[in-house]
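In: need coordinates for the following:
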Amino acid sequence: MRMYDIIHKKRDGGALTKEEIRFFVEGYTKGEIPDYQVSALLMAIFLNKMDRRETVDLTEAVMHSGDTVDLSSINGLKVDKHSTGGVGDKTTILLGPMVAACGVPVAKMSGRGLGHTGGTLDKLESIGGFMVEVSSEDFIRQVNEVGLAVIGQSKNIAPADKKLYGLRDVTATVDDVSLIAASVMSKKLAAGSDAIVLDVKVGSGAFVKTIDGAIELGQIMVDIGDGMGRAVIAVITGMDQPLGYAVGNALEVKEAIATLRGEGPQDLRELCLRLGGMMVYLGGKAKTPEEGSELVLDALRSGAAFEKLKAFVAAQGGDVSQIESPELLPGAKIIEPVLSLKSGHVAHIQSDEVGISATILGAGRETLESVIDHGAGIVLVKKVGDAVKQGEVLAYLHTNSDQRLEEARERLLGAYEIQAEDVPVPKLIHAIVRKDGVVRY
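Out: From the prediction side, this is the model:
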């Protein structure tokens, strides 16, 4: 088998066989096939597309390019959740305890933030003493005992994806649905869960900008899961403004705690009830997603979810007193208001610009070497649909250094679009994609 022939075949619109896909993925991972040939193949795939069978085969090949996690010794059906990335997306910190409190084990591997989207591990590390590096044995034991563990992803999970993404990033082949789907699903399937709920973001703060594009991506990922024997549901959710009000590590943990205590923002609460309901349903503890949502709501109201958060934090070495008294979490010496320059109604908030503003304040990484300020970030006061008067506070900037405060302020002001007319509150959930079809809202 020759790489030249595989490139030639795809260039002319042919469908690659399972063996051809495995050949190029294995060869590239081992360094036996050069970048220039894989670049040519990626462009051929981008231009001529892959069918569903090819996409499943690509996902499987990338998944098996490194380690796969065996969770069979964990009792019950393991359900994972994956978000395609957003601003203020602290759902894992809520969903883990909510779902585990309903008796569904959550064994999750999460990542760090780079750029304008925050990473779950960085948020959890704002809790004093919290350990994200846990041995496989302790990880499995903790899930069996507590029902929940969240750790860093193994460096050898889907190594082919890291190499392929690096090439896609510099060859203008990132935004192909088959390549995106294979990238996401190879890592989630390698992580070993029995079922997955996908939160596919769409809008200004998301990679996918159109609802139809997000649905197509969701359908392909659901098909991949089905083709590999896993139950998958994709929820298409809006990211035309940040989720909740807090953006930044400790600030988001505080908002998650408030939500578990029944005090959090409505959009965050609603999304977690819907996603949590689907996770409980896939975990076999409810007959329908709607029944699952009711069970999750009961866990919230009874305080069981909040108690599960404390048990989870304690099990991973975290300071539980910071969960009971969130004011003990890292804070900011400087808290500055951002004032509206005009009166009207908030028509739009450019989410990625909010995320970049928070990064400038110290909440995120501009390079892999950047040191995060866990107390830095932004707390929004006005969101889409809200009325605002000139001179009224739009948001508060939190930072421990005033070095780039004005830069962050200007960037955040530019993220707000204010118009005279009333503006409806944007839709949170646009569609749900399942094996048996799509329901639009």
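In: CA only for contacts and neighbour counts going forward, please
Out: Noted.
In: with Glu417 as the reference, measure out to Pro330.
Out: Computed as CA to CA, to the nearest Å, the Pro330 to Glu417 distance reads 31 Å.
In: now Leu339. Nearest residue, chain neighbours left out?
Out: Val393 (4.5 Å; CA to CA, 6 or more residues apart in numbering).
In: my read: that neighbour touches Pro337, true?
Out: Yes. Val393 is within contact range of Pro337, at 6.1 Å (criterion: CA atoms under 8 Å).
In: how about the nearest residue to Thr29, chain neighbours excluded?
Out: The nearest residue in space to Thr29 (CA to CA, 6+ apart) is Ala160, at 5.3 Å.
In: now for the one you found: which residues touch it?
Out: The contact partners of Ala160, taken as CA atoms under 8 Å, 6 or more residues apart in numbering, are Val25, Glu26, Tyr28, Thr29, Val62, Ser65, Gly66.
In: ok so Gly277 is a helix residue?
Out: Yes. When DSSP: H, G, I helix; E, B strand; the rest coil is applied, Gly277 is found to be in a helix.
In: who's in contact with the residue nearest to the spatial centre of the chain?
Out: Centroid-nearest residue in the chain: Ser83, 2.8 Å away (criterion: CA atoms, centre = their mean). For Ser83, the contacting residues are Leu198, Asp199, Val200, Lys201, by CA under 8 Å, 6+ apart.
In: the last one reaches Met239, doesn't it?
Out: Yes. With contact taken as CA under 8 Å, Lys201 and Met239 are classed as touching, separated by 5.8 Å.
In: quick one more, to check against the first:
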Amino acid sequence: MAEAHDVVDLIRTKRDRGVLATDEIDWLIDAYTRGYVEDAQMAALAMAILLNGMERREIHDLTQAMIASGERMDFSSLPMPTVDKHSTGGVGDKITLPLMPLVAAFGVAVPQLSGRGLGHTGGTLDKLESIPGWRAALSNDEMLAQLADVGGVICAAGSGLAPADKRLYALRDITGTVEAIPLIASSIMSKKIAEGTGALVLDVKFGSGAFMQQESRARELAETMVALGKDAGVDTRALLTSMDVPLGLAIGNANEVRESVEVLAGGGPADVVELTVALAREMLAAVGQPDADVEAALADGRAMDRWRRFVVAQGGDPDAALPVANETHTVVAESDGVLARQEALPFGVAAWRLGAGRARATDEVVHAAGIDLHVKPGDAVRAGQPLWTLSADDASRFDRALASLEGAWEVAPVGTPVDVQPIVRDRIV
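Out: Below is the predicted model:
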């Protein structure tokens, strides 16, 4: 059977700043999924999109075509509304862990289809696999049953959701086209819409440790994704949040689980609590509970109860000891002063070099590896005081991790004013 279009014509159209028709985009994604359009051709098209952009209608069509390439999940059988959260990722971003049980405590189903980390940001599933026995792979039937019973699930996304995106995502990674906003937005939203959630809250980060470093670019991405969600009938809203400084005091896997449990116990670092609460409010407002007292659910143990039920439901032991590293190295302050600067990305790279992340998809993460921060910008420090502790299973990893921290932080003289910015910068609805 003759093909409806010629991919070279489509590449030329985008190369020359033209606009692709709906039927051209539908054919393109179908032909790429079938293997008719080759990776080299899709790579050329991705680069043209990176350089010349896409109109909103084109991005909508691209998203819909990627959804149509695979299966769609259906949560309509559940007796409660569904709401999901997606973060564009950052250093120390463990918010999914305390957030899911917190929102589920209000009688809402939270289906969190998550991934594994590649590079300096650890994946949510890698963090949870620090818990002895916990498993990430659930069938659709197991997921539905757990949502009905526990109210929340965090598991690996099945290969059936938006398979075209899986191919295109891998291609973007090796062709320098990851940053193309139309491709990021359609990638994230095709999976979230296919997942079948009724409402979606996006945590779009900007700054040193974020995927999008410029606030203006993060805003454009957030606005694009909110529009895509609304076009598809999903109540979608976004928070624009800062990722210049690591989130919380733990960077790694097991130590981020420990910090998440501290938040669920009513404690934890103020910034992690602040962002967890802000996102929970947005998620609950999206499903008709704008006045939910989320702080009370953290304080009275309801969120912790949901966490324990969730861990047990997926085969884990919530009381088991988390992995501990064989080796540690603590960096101390050389003088009295105030921590004036602490750049997120180098700390993420350092944790990755300690073994907390992957260089390749096939790499194993070291669950106990990472960094525990003892101070954050604005904190006073004394000479000899610990600033942060590095953990690894092999002491030979410390030198390269410390090298990545050179110039990434600064202790200023006592009394130096430090401008500590709020985490949540804007709300896009």
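In: buried residues in stretch 389-403 of structure 2, which are they?
Out: Thr389, Leu390, Ser391, Ala392, Asp393, Arg397, Phe398, Ala401, Leu402 (16 or more other CA atoms under 10 Å).
In: in which helix or strand would I find the last one?
Out: The secondary structure element spanning Leu402 of structure 2 is helix 398-405 (assigned by DSSP states H and E).
In: which part of structure 1 matches that helix?
Out: Mapping helix 398-405 of structure 2 onto structure 1 (TM-score structural alignment) gives residues 405-412.
In: helices or strands up against the very next helix or strand once past the helix holding Leu402 of structure 2?
Out: On the C-terminal side of helix 398-405 of structure 2, the closest following helix or strand by DSSP H and E is strand 409-412. If contacts are counted by 3 or more CA pairs under 8 Å, 6 or more residues apart in numbering; DSSP states H and E, strand 409-412 of structure 2 sits against strand 337-342.
In: how close does the strand it packs on sit to structure 1?
Out: For strand 337-342 of structure 2, the mean deviation from structure 1 after alignment is 2.6 Å (mean CA distance after the TM-score superposition for structure 1).
In: so what touches the match of helix 398-405 of structure 2?
Out: Val338, Glu353, Val354, Ile356, Ser357, Ala358, Ile360, Leu361, Leu397, Thr399.
In: give the aligned equivalent of the fifth one in structure 2.
Out: Alignment of Ser357 of structure 1 against structure 2 is given by TM-score structural alignment, with Ala350 as its counterpart.
In: all strands of the stretch 101-250 of structure 1, in order?
Out: 106-110, 148-152, 195-202, 231-238, 246-247 (DSSP state E, counting those that start in this stretch).
In: separation between Met98 of structure 1 and Leu268 of structure 1?
Out: From Met98 of structure 1 over to Leu268 of structure 1 (counting by CA to CA), the distance is 13 Å.
In: show me which of those two is the more surrounded one.
Out: Taking other CA atoms under 10 Å, Met98 of structure 1 and Leu268 do not tie; Met98 has more neighbours (33 against 22).
In: residue range for the helix or strand where the more buried one lies in structure 2?
Out: Following DSSP H and E, one finds Met98 of structure 1 within helix 91-100. Aligned by TM-score structural alignment, helix 91-100 of structure 1 falls on residues 95-104 of structure 2.
In: Gly262 of structure 1 contacts Asp298, correct?
Out: No. If you go by CA under 8 Å, Gly262 of structure 1 and Asp298 don't touch, sitting 11.3 Å apart.
In: so Gly262 of structure 1 sits in a helix?
Out: No. Assigned with three-state DSSP, Gly262 of structure 1 falls outside any helix and is coil.
In: residue in structure 2 paired with it?
Out: For Gly262 of structure 1, the residue aligned by TM-score structural alignment is Gly266.
In: state the distance from its match to Val277 of structure 2.
Out: 12 Å.
In: looking at the two, which is more packed in?
Out: Neighbour count, other CA under 10 Å: between Gly266 of structure 2 and Val277, Val277 has more, with 21 against 17.
In: Three-state assignment for the counterpart of the more buried one in structure 1, please.
Out: Using TM-score structural alignment, the equivalent of Val277 of structure 2 in structure 1 is Leu273. When classified by three-state DSSP, Leu273 of structure 1 comes out as helix.
In: just give the number of residues close to the closest residue to Leu273 of structure 1 other than its chain neighbours.
Out: Among residues not flanking Leu273 of structure 1 along the chain, Ser293 sits closest, at 5.3 Å (CA to CA, 6+ apart). Number of residues near Ser293 of structure 1 (other CA under 10 Å) recorded here: 24.
In: check the one 3 residues further on too.
Out: The criterion is other CA under 10 Å. On that basis, Val296 of structure 1 has 29 neighbouring residues.
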